Every structure is written in C-alpha cells, then in structure tokens.
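Novice: got a sequence here, can you build the structure:
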Amino acid sequence: MSEKSAAIFSNPLDGVRVEAFGTNIIRMLGEASGAAMSIMEVILHPGDGTPLHLHEREDETFRVLSGTVGFWCGDKHQRLVSDGIAFLPRGIPHRIENVGDDEARLMVILTPGGFEQFFVEIASDSGEAPETIAERFGLRFL
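Specialist: Down below sits the predicted model:
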C-alpha cells in the first residue's frame, strides 16, 4: 500500500459515473487513499443486481441509502432498507439485487481500494470478455 498523506473529500456532485452492472459513481479512488479503500455509490433499478461472484482480494461494506436491497452471501440472505448495512467478506460467494419497486442507492466501501477500476474497464467496451477483465481483478463469476 502507498502512504496516505492527505485528507480526501467528496462533495455530493463529485465522482466518475460508470455504467456497468448498474450505475456506479466512483466517489473516492483507491489510489487517493494509498489503496487503503475506495468508495462508490451504486444505483440499481428494480430487479437489477450483480451475478453470483466472489472477490479474492476485497471485502465490501454496503450501506443502503434508499430502496430495498437483497443480499445473498454464502448461506445467508437478508433484505435491507434505508440505513441498513451489510459486510460481505472476500472469498465468500455473494450477490445483491434491488428487490423493491423503486430505485435503490447504495454506498459501497471496498477494502483495499482499487477494484473500482474493474467497472471502468468493463464500461470501456474494449471488446475484452468480462470474465477476462474480472480475472485480472481477482473476481470470479460463479
């Protein structure tokens, strides 16, 4: 990890918007925190979510900002609404889905940082298979 040398701030309209597995707004890049963490805001329409997958490198912490989101992690399932929090550890298969009737918004904290670049690469439409990109980031679709 790199040295952290300054405070990091993100105003409400800050961030890089990336369309991949929903709308992802990268609010803090991993490189800004010395790879300690990155933060994204995710917007999911009803029925949208991620496929079953696991991360080899990152833990994910989710805070539901609005809507109703289902979390499946290993043999556990939980529906959370606004202000609910979920921690999904690396190495355990998981997925999320907007199970409500309205748009859902989540804050996602990735530790360590850097995985947010996966979404940037997926959205770049380079023609590279998503599974190949995922492999570089220690992500496995199941």
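Novice: only C-alpha atoms from now on, for both contacts and neighbour counts.
Specialist: Fine.
Novice: how far does stretch 130-142 stretch from start to finish?
Specialist: 13 Å (Cα to Cα, to the nearest Å).
Novice: what do you get for stretch 17-36?
Specialist: End-to-end for stretch 17-36, by Cα to Cα: 21 Å.
Novice: please give the structure of this sequence too, so both can be compared:
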Amino acid sequence: MQLQQGFKSAPNAENTRAIPGAVFNFLSMGHETEGRQALIRIVVNRGSEPPAHTHSREDESYFIIKGSIRYTIGDQVITVNEGEFVYLPKDVPHSFAIQTEQAEVLMWLSPAGLDQWFWDNSVPAPDGAPLPSPAGPPPAHVIEHFVTSLREYGVEMIRN
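Specialist: Predicted coordinates:
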C-alpha cells in the first residue's frame, strides 16, 4: 500500500512517553510511514545516556534543539551544539555524553523500527515529565532485559 497523503504532528499527551531521566514525543512512527523513518523529540537529563552500542538496521541522526552533546562515533569524537546536526551511520559503534544539564534533540531513525522499542519500553507521560532517575545503576534484571530486547531490534550493547 502506497502512502496517499501526508500528515502533521506535534507533541501532545497521546504521543508523550517517559523513561527514567528522559521524555519522548513520538512525532512520526514507522507504522505511519510504511517503515521509512521515525522522528522523536527527546528531552534527556545528563546521566541518562545509554552505554556504547551499535545499530545494524538503521542510521540515526540528531538535530540539537537545546544543549550540547559529545558523540563518539567509531574513533571520531564530535561535540554537537544547539542548532547543529550529527549523523551516526549503522554498523559503527557510538555513544554520547550530554555536556549540559539537559539536552533537547530531534532523533531521526531511518528506516523506522527501533521507534517501536522506545515506545514499548517507556510509559505514558501526559504531563511531559520524565520518570525519576534511579540512584545508582539499574538492577541486573533490568540491564539484561534492555540488552536482550535491543538485540531483537538489531542493537548490540558494547560491554566494557
């Protein structure tokens, strides 16, 4: 089935979800674009970054709306500030570290797919607030769930 019309989207109570330390607005999901792309607005607190990982299915791109983020992409280290864009190709290990207290970004996934993982592993947040960040590292069973479920989406966590 070919898409027959466009659509518009904005952050709202129905597309706002949270995890500890971050809030997502799902502006465009794969089920709306025939899997071509997904676009998610994310507000994330420093200290809520995931460990280094590699995507085997999608490229990731970020436009920084507010804040500053240092990305490590393979051997490359790039600091990306407000109003700047960064591209992270699939099959290249990467990580990021928020340099400000909080960052606001647009994350574009191409093709879509991983957006569903983010949706499934977050909770509704109609108030637009993140879940509280845990004190200390997550429990072992939570880490194992993320590692195993992300692997099903083609994402491999890099363990040190």
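Novice: strands of the first structure, start to end?
Specialist: Ranges of strands in the first structure, per DSSP state E, are 16-19, 23-28, 38-44, 53-55, 59-66, 69-73, 76-80, 85-88, 94-98, 104-111, 139-141.
Novice: tell me which of those strands sits nearest to Val120 of the first structure.
Specialist: Set against Val120 of the first structure and scored by Cα to Cα, those come closest in strand 16-19, at 6.3 Å.
Novice: which elements pack onto the closest one?
Specialist: In terms of contacts (3 or more Cα pairs under 8 Å, 6 or more residues apart in numbering; DSSP states H and E), strand 16-19 of the first structure is packed against strand 23-28, helix 116-123.
Novice: so who does the aligned partner of Glu103 of the first structure in the second structure touch?
Specialist: Alignment note (TM-score structural alignment): Glu103 of the first structure maps to Gln102 of the second structure. Applying Cα atoms under 8 Å, 6 or more residues apart in numbering, we find Gln102 of the second structure in contact with 43-46, 66-67.
Novice: again, only this time at 6 Å
Specialist: Neighbour list for Gln102 of the second structure: 44-46 [criterion: Cα atoms under 6 Å, 6 or more residues apart in numbering].
Novice: same deal with Arg27 of the first structure?
Specialist: Going by Cα under 6 Å, 6+ apart, the list of residues near Arg27 of the first structure reads 15, 39-40.
Novice: what remains of these once you look at the second structure?
Specialist: Here is what carries over to the second structure from those, by both residues aligned by TM-score structural alignment, their matches' Cα atoms under 6 Å: 39-40.
Novice: buried residues in stretch 100-114 of the second structure, which are they?
Specialist: 102-114 (16 or more other Cα atoms under 10 Å).
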